[in-house]
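Trainee: following is a predicted model, sequence given first.
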Amino acid sequence: MIDTQIETGTKWLATAGLRPTRQRLTLASLLVGDGRHRHVTAESLFEAARSDGASVSLATVYNTLRAFCEAGLLQEVTVDGSRSYFDTNTHDHPHFFWEDEGRLSDAPSEDLVIAQLPDAPEGAEIASVDVVIRLRKKT
């Protein structure tokens, strides 16, 4: 891994006050080391780490992704109730889910208009609104 990727990962962890353990630093560097936003699954990040020569278990990847979400470094996007993607862009924005490829990408937020939301039930407040637009190739 390139030193600048490690430095970027270290700074990213520091913004959330997370201790840069070896596993966290390895995964953080893969997630944000090149400065680009990405959408990953635990499995795809695990494979990327293994391909990079890192010794990390899938359970560690899951636990680390959860810790990153809790620290506000990642946004979890659930597309079908059982498959989660983790987004390094934590700002509110819609997503495209490419069903044929099993891939998540950002959708242009400037084109999305939500005119009104229903009132939250008594004693509750709306925490967030997730927009996932499912796409498939035309036949």
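Mentor: Now that the structure is in, tell me what you want to look at.
Trainee: contacts and neighbour counts: CA atoms only from here.
Mentor: Fine.
Trainee: I figured residue 135 hits residue 101, correct?
Mentor: No. The pair residue 135 and residue 101 does not pass the contact test of C-alpha atoms under 8 Å, sitting 9.7 Å apart.
Trainee: ok, those two, which is more surrounded?
Mentor: A side-by-side neighbour count of residue 135 and residue 101, using other C-alpha atoms under 10 Å, places residue 135 first with 14 against 10.
Trainee: one more structure, for comparison:
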Amino acid sequence: MNAQTSTQRHDAFLREQLQRAGLRATRQRLGLAELIFGQGERHLTAEGLYAEALKEGLRLSQTTVYNTLHQFTEAGLLREILADPRRIYFDTNVDPHHHFLDEDTGDMEDIPAEGVSVSALPTPPDGKSIEGVDVIVRVRRSA
């Protein structure tokens, strides 16, 4: 009974989060939201999430996963991190911070915003202002 009540509260919380973000709480969105947000803060790729969804028995297409991740990002629920042209990560921590990217494993780890100092930024083009600075520190296993 307690586990079911807890699950129902979690489902209601996810449904409310989606609705607050202006997204309909469809079965597919709720299933993906559970996978994305049910494990705490983390970094994920569309391919990895699709594999998790299949393993959990969710019936959806890879396109649905991509679209949902982008909808969640546009709604402010996720942060998109373009690590390089081949890798896009989605971060459940939307607060300002930076990242370590392990080039050997592809794993990404948070660096607190105050853990990096950036100075002497260039003047932005006319009519533009700096919105933020994202630092990705690439690491590799020492030889």
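Mentor: Nice, I can see it. Computed from a predicted structure; not experimentally measured.
Trainee: how about stretch 64-79 of structure 1: buried residues?
Mentor: Applying a neighbour-count criterion of 16 or more other C-alpha atoms under 10 Å, the buried positions in stretch 64-79 of structure 1 are 64-66, 68-69, 73-77, 79.
Trainee: so that stretch corresponds to what in structure 2?
Mentor: Counterpart in structure 2 of stretch 64-79 of structure 1, with TM-score structural alignment as the criterion, is residues 68-83.
Trainee: show the end-to-end separation of that stretch, please.
Mentor: As for stretch 68-83 of structure 2, its first-to-last residue distance stands at 20 Å under the measure C-alpha to C-alpha, to the nearest Å.
Trainee: how about stretch 105-121 of structure 2?
Mentor: End-to-end distance of stretch 105-121 of structure 2: 31 Å, with C-alpha to C-alpha as the criterion.
Trainee: so where in structure 1 does it end up aligned?
Mentor: The alignment places stretch 105-121 of structure 2 over residues 101-117 of structure 1 (TM-score structural alignment).
Trainee: secondary structure and distance to residue 92 of structure 1 added to the buried residues of stretch 64-79 of structure 1, as JSON lines?
Mentor: As requested, the buried residues of stretch 64-79 of structure 1 are arranged in JSON lines below (DSSP: H, G, I helix; E, B strand; the rest coil; distance: C-alpha to C-alpha, whole Å):
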{"residue": "64", "secondary structure": "helix", "distance to residue 92 of structure 1": "22"}
{"residue": "65", "secondary structure": "helix", "distance to residue 92 of structure 1": "19"}
{"residue": "66", "secondary structure": "helix", "distance to residue 92 of structure 1": "19"}
{"residue": "68", "secondary structure": "helix", "distance to residue 92 of structure 1": "17"}
{"residue": "69", "secondary structure": "helix", "distance to residue 92 of structure 1": "14"}
{"residue": "73", "secondary structure": "coil", "distance to residue 92 of structure 1": "13"}
{"residue": "74", "secondary structure": "coil", "distance to residue 92 of structure 1": "12"}
{"residue": "75", "secondary structure": "strand", "distance to residue 92 of structure 1": "9"}
{"residue": "76", "secondary structure": "strand", "distance to residue 92 of structure 1": "12"}
{"residue": "77", "secondary structure": "strand", "distance to residue 92 of structure 1": "11"}
{"residue": "79", "secondary structure": "coil", "distance to residue 92 of structure 1": "16"}
